[in-house]
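Novice: Could you look at this predicted model? Sequence included:
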Amino acid sequence: MPRVLISDKLSPAAIAIFERRGIEVDFKPGLAPAELRAIIGEYDGLAIRSATKVTREVLEVAPRLRVVGRAGIGVDNVDVTSATARGVVVMNTPYGNAITTAEHAIAMMFALARQIPEASASTKAGKWEKNRFMGVELFAKTLGLIGCGNIGSIVADRAVGLKMKVVAFDPFLSEKRALELGVEKVELEELLVRADFVTLHTPLIEQTRNILNRETIAKLRRGARIINCARGGLVDEVALHEALVSGQIAGAALDVFEEEPATANPLFALENVVCTPHLGAATAEAQENVALQVADQMADFLLSGAVSNAINMPSVSAEEAPRLKPYMELARHLGALVGQLTASGDDAIRVIRIEYEGHAAELNRKPLTAAALAGVLTPLMGAVNMVNAPVVARERGIDVAETIHERTGEYHTLIRLTVVTDAQTRSVEGTLVAADKPRLVSIKGIAVEADFAPHMLYVTNHDKPGFIGRFGTALADAGVNIATFHLGRASEGGDAICLVSLDAPLPEGVLATVRTLPLVVQAKDLSF
């Protein structure tokens, strides 16, 4: 039974989902870092919000951990690079609190435009300073969106409804999508000189850190206002403070800060700054939504291999997972075969090509390719899985190529895997029989029909009389029982292949004996 640890406050409904689906769950919010490290090794999944920090140190002591689920959008409290290197899937819930966060940004824009917090405090203090709080209308103003993804597009929709002019900077925003949203796609430079209000809706990555800094803030029209309900670190707080004091920026509304909890910040002393304590997702509806979503996603992955909203792995829907599973197993076995044969040499892998024909060509191929890469790389490097295999291949400079063939071949489905090294090229082909059973059909262009077995012996030899007898005798003398025996050859008297399924691992010394037999070119014990 998989075990999941919930280390932050989540709705009890999330616990109920795990339990209902047969997953053991422990609810332990508020763990200190040392406490988390002490127990994380017992769990397959970790469900968090923003408080828990999933660091490299945590991941290093979590050998069972397969998935980290973040109930929310941002994953800056997770070391995604280290998680990927260790083969841990990192998921978030990008849609559960999208409306809530977008509404908060709109609310902050209203509060900033009409100075609502200061006016409320003044009125409650017994003052009636009607003339002090002169606001501005949103009608006909230009709103500049930095980031127009899920949340940004909702903000755009609301702003258009307020009769604002919306311009958006987002490298991933297509012209067609901009037209659908009723926004104008612009570059950042143009947004800065045109916007009356600027609101940020982008993740915090290296390219977006301090995207509003001293230089870019200076390009804003004097009297512009800034709203940030996305991530602390998108705005340079020192530069913002200077601009607010000088009057370059008329006001700012901030829900997020560079350091949180933000209990002391120079911006708090300014009257033209509206602040809230990271409330973007703080509604009852959003908290319930993200808790339910992360629990379902993690349960799907742990029980069926379905992957939703992963940061570091291709998505596989719950509907796709059962259909993809045998194809992924086939891809992994083909990769493992080539990887084990390649591991016996010293030459480096330069290219891995995966070709898909028939039904395989119609599927979601990213997880299949990831499975094939994991199969190839594991014998050479150890702990490689579908999560970290593409990264490992990229880091090693391996060129990975996918080819789709629409032609109809001899088999209803076929996956061909080719590995090119400095010394040679190896190619294997496989199909599925009885709908879901992987079968090898070709090695190096030689037809060999063989099912994969946990323990196998692979031999290449010269096709001459006497080899099979000597080979069988050598195994018999060592007490090795042959389960299945598969042969293939390129041509009469040419290269031949022998693939044997064994009931148990090959005893020590037998492989060396087989390698000394006449006509043997290569012998390798395999495991799947």
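Specialist: Structure received. Residues are numbered from 1 along each chain as shown.
Novice: C-alpha from now on. contacts and neighbour counts both.
Specialist: Fine.
Novice: What ranges does the stretch 401-528 of the chain have for its strands?
Specialist: 413-421, 425-433, 437-443, 446-451, 455-462, 482-489, 495-502, 520-527 (DSSP state E, counting those that start in this stretch).
Novice: tell me which element the closest residue to residue 156 other than its chain neighbours is part of?
Specialist: Excluding its sequence neighbours, the residue lying closest to residue 156 (Cα to Cα, 6 or more residues apart in numbering) is residue 166, at 6.6 Å. Assigned by DSSP states H and E, residue 166 falls within strand 165-169.
Novice: hey, where'd the strands end up in the stretch 201-350 of the chain?
Specialist: Here the stretch 201-350 of the chain has its strands, by DSSP E, counting those that start in this stretch, at 224-228, 249-254, 273-275, 349-358.
Novice: Using a markdown table, please lay out those together with distance to residue 52 and mean neighbour count.
Specialist: Converted to a markdown table, the strands of the stretch 201-350 of the chain look like this (distance: least, Cα to Cα, whole Å; neighbours: other Cα atoms under 10 Å):
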| stretch | distance to residue 52 | mean neighbour count |
| --- | --- | --- |
| strand 224-228 | 23 | 26 |
| strand 249-254 | 23 | 24 |
| strand 273-275 | 23 | 22 |
| strand 349-358 | 38 | 21 |
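Novice: Would you confirm that the residue nearest to residue 156 contacts residue 145?
Specialist: Yes: using Cα atoms under 8 Å, residue 166 makes contact with residue 145 at a distance of 7.3 Å.
Novice: one more structure, for comparison:
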Amino acid sequence: MAPRVLVSDKLSKTAVQIFKDRGVEVDYMPDLGKDKDQLAEIIGNYDGLAIRSATKVTEKLIEKATRLRVVGRAGIGVDNVDIPAASRRGIIVMNTPFGNSITTAEHAIALMFAVARQLPAADVSTQAGKWEKNRFMGVEITGKTLGVIGCGNIGSIVASRGVGLKMRVVAFDPFLSVERAAELGIEKVELDELFARADFITLHTPMTDRTRGIVDAAAIAKMKDGVRIVNCARGGLVVEKDLAEAIKSGKVAGAGFDVFEVEPATESPLFGLENVVCTPHLGASTTEAQENVALQVAEQMADYLVHGAVSNAINMPSITAEEAPKLTPFVKLAECLGAFAGQATEEAIKSVEITYDGATAGMNTRALTSAALAGLLRSQVASVNMVSAPLMVKERGIKLTESRRDKTGVFDGYIQLTVTTEKQTRSVAGTCFSDGKPRFIQIKGINLDAEIGRYMLYTTNNDAPGIIGLLGTTFGKAGVNIANFQLGRDRPGGNAIALLYLDSPVPEEVLKSVLAHKEIESAKPLEFDVADAAA
């Protein structure tokens, strides 16, 4: 059955055609997002939901979305999506961080010019028949210091435009490297230094607990007298009442705002103040940007629903269409390693360590880790997947450690997963050969080469004569066929393991018979979501 997508906000009709061209059924209902009750009534029929800002994807809506696999937001902000609730349900949330970057950056520059030269007020005055040439005394941009708070996609474009305008540009961003700053021709500084030096300040950071109110009365007190502030990022980054007081006192010479603490903004402490330029969240409002983000979100959602490629996901590692063919076998391997450990472990898990050796260390290890954790938890939580698993591990207080290292063995690359409980530490490692099939190469420190089948039995025992015969006889009497058999031991007469490949699940009475043998230490029936490769 073809995947089905609902478009509940106003998106370009070209985006709708992209879905259709990729084999995705699509229902275009651009006004439905405003009717939360009607949306909740039909959302259970869809695999994907394409939105802008009008649709609110709440926890209640997600509860109704029993089939939903992906939410695509045409634009950067995902404030209207309950991401934790979506993650718990295994729903991928995507945005389009690049589609409107230039448009928003240009709007910030436009507001900076408008505030510097008081253009809106001058326009109103002139069109009213006045000629108040002396009233509108502006300042030059050239040679001034521009302070950029947040130097990601949009902030870096604003910074480069500032350099082009012959401004001195300083930037605060914890994730901005010195090398990247040098590449942009700007200076990386701490926030207080930016406040002290900047003639113009522009904000381009997401809204988080740390950035909320980042420009308040205390911050403004650290700024130059006559500073001008532009916000095209998120309402709430600037405390509006504090800024209004600073403008009234003359501390701040002007401000340009495209976003507000409450939107739609029908009132604000900034409205009506001298030299404050306000626009109704127009940062992404150009023909090019609207088309770009709509096409981008349609392509991303279709690629995921049809091919499994994940890009620009908020709550899951991205897997590009180009890397998917190479990565997919190792994603399945990681999931099987996790599934082995999860099914073989009975006690509460304290910690998980995942080691990527050789070629796997250079892969998309975030995706591999998510797959391993999903496999690990699946024996306890049936609905877990790569999206929800990392969150569930964190909620359960399980410590996760990841490490990468150069090639250390005979394999070009492998993954090792180690699980620690109160009673024991269990380790399993695997790799993929050129055939793309996942294999176990080490269990409990014992080397072996075992493909992974759908139904298996894993036993640990003393290396003693008769074990193979015992297992064969026991399963034969029960009418359960053994398709294949893999053995391993650490030394003659020491610890040994066995993996049996079966045509059907292990019957309870057979498991009891195996465990009754004095040489068998443990026996765990296993089931993996793979074809019976070893059959």
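Specialist: Done, it's in. Just so we're clear, the structure is a prediction, and the values are computed from it rather than from any experiment.
Novice: and for residue 166 and residue 145 of structure 1, which residues touch both?
Specialist: Common neighbours of residue 166 of structure 1 and residue 145, counting by Cα atoms under 8 Å, 6 or more residues apart in numbering, are residue 156.
Novice: circling back to that earlier point, and the strands of the stretch 401-528 of structure 1: which comes nearest residue 366 of structure 1?
Specialist: Closest approach to residue 366 of structure 1 among these (Cα to Cα): strand 413-421, 13.3 Å.
Novice: Distance to residue 508 of structure 1 added to the strands of the stretch 201-350 of structure 1, as JSON lines?
Specialist: Conversion of the strands of the stretch 201-350 of structure 1 to JSON lines gives the following (distance: least, Cα to Cα, whole Å):
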{"stretch": "strand 224-228", "distance to residue 508 of structure 1": "65"}
{"stretch": "strand 249-254", "distance to residue 508 of structure 1": "67"}
{"stretch": "strand 273-275", "distance to residue 508 of structure 1": "70"}
{"stretch": "strand 349-358", "distance to residue 508 of structure 1": "29"}
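Novice: Tell me which of those sits nearest to residue 365 of structure 1.
Specialist: Of these, nearest to residue 365 of structure 1 by Cα to Cα is strand 349-358, at 8.5 Å.
Novice: Just the residues contacting that closest one, thanks.
Specialist: By Cα under 8 Å, 6+ apart, strand 349-358 of structure 1 touches 369, 372-373, 397-409, 411-422.
Novice: at 6 Å what do you get?
Specialist: Contacting residues not belonging to strand 349-358 of structure 1 are listed as 398-405, 408, 412-421 [Cα atoms under 6 Å, 6 or more residues apart in numbering].
Novice: now it: how far from the chain's centre is it?
Specialist: Distance of strand 349-358 of structure 1 from the chain centroid (Cα atoms, centre = their mean, to the nearest Å) equals 22 Å.
Novice: Kindly report the same for stretch 483-503 of structure 1.
Specialist: Counting by Cα atoms, centre = their mean, stretch 483-503 of structure 1 comes out at 41 Å from the chain centroid.
Novice: For the residue nearest to residue 156 of structure 1, list the residues it contacts.
Specialist: By Cα under 6 Å, 6+ apart, the residues touching residue 166 of structure 1 are 142, 143, 183.
Novice: And the last one? What does it align with in structure 2?
Specialist: Correspondence of residue 183 of structure 1 to structure 2, assessed by TM-score structural alignment: residue 186.
Novice: Tell me how many other residues surround that match.
Specialist: 23 (other Cα atoms under 10 Å).
Novice: what do you get for residue 121 of structure 2?
Specialist: Residue 121 of structure 2 is flanked by 17 other residues according to other Cα under 10 Å.
Novice: follow-up on the earlier one: what's the counterpart of the residue nearest to residue 156 of structure 1 in structure 2?
Specialist: Using TM-score structural alignment, the partner of residue 166 of structure 1 in structure 2 is residue 169.
Novice: ok so, going back, out of the strands of the stretch 401-528 of structure 1, which is closest to residue 275 of structure 1?
Specialist: strand 413-421 (56.1 Å).
Novice: and that closest one, how far from structure 2 on average?
Specialist: Following the fit onto structure 2, the mean deviation recorded for strand 413-421 of structure 1 is 2.1 Å by mean Cα distance after the TM-score superposition for structure 1.
Novice: Can you pull out the residues in contact with that strand?
Specialist: By Cα under 6 Å, 6+ apart, the residues outside strand 413-421 of structure 1 that reach it are 347-360, 425-431.
Novice: Show me what counts as buried in it.
Specialist: Neighbour counts over strand 413-421 of structure 1 (16 or more other Cα atoms under 10 Å) mark 413, 414, 415, 416, 417, 418, 419, 420, 421 as buried.
Novice: which residue sits closest to the fourth one in space, ignoring its chain neighbours?
Specialist: Pointing back at residue 416 of structure 1 there. residue 429 (4.3 Å).
Novice: In contact with the one you found, which residues?
Specialist: Neighbouring residues of residue 429 of structure 1 by Cα under 6 Å, 6+ apart: 415, 416, 441, 442.
Novice: any idea how far residue 383 of structure 1 is from residue 236 of structure 1?
Specialist: 40 Å (Cα to Cα, to the nearest Å).
Novice: The two: which has the busier surroundings?
Specialist: Each of residue 236 of structure 1 and residue 383 has its neighbours counted (other Cα under 10 Å); residue 236 has more, 18 against 14.
Novice: counterpart of residue 322 of structure 2 in structure 1?
Specialist: Match for residue 322 of structure 2 (TM-score structural alignment): residue 319.
Novice: Can you report how many residues neighbour its match?
Specialist: With neighbours defined by other Cα under 10 Å, the count for residue 319 of structure 1 comes to 10.
Novice: now residue 133 of structure 2
Specialist: Using other Cα under 10 Å, residue 133 of structure 2 has 10 other residues around it.
Novice: Lovely, talk soon.
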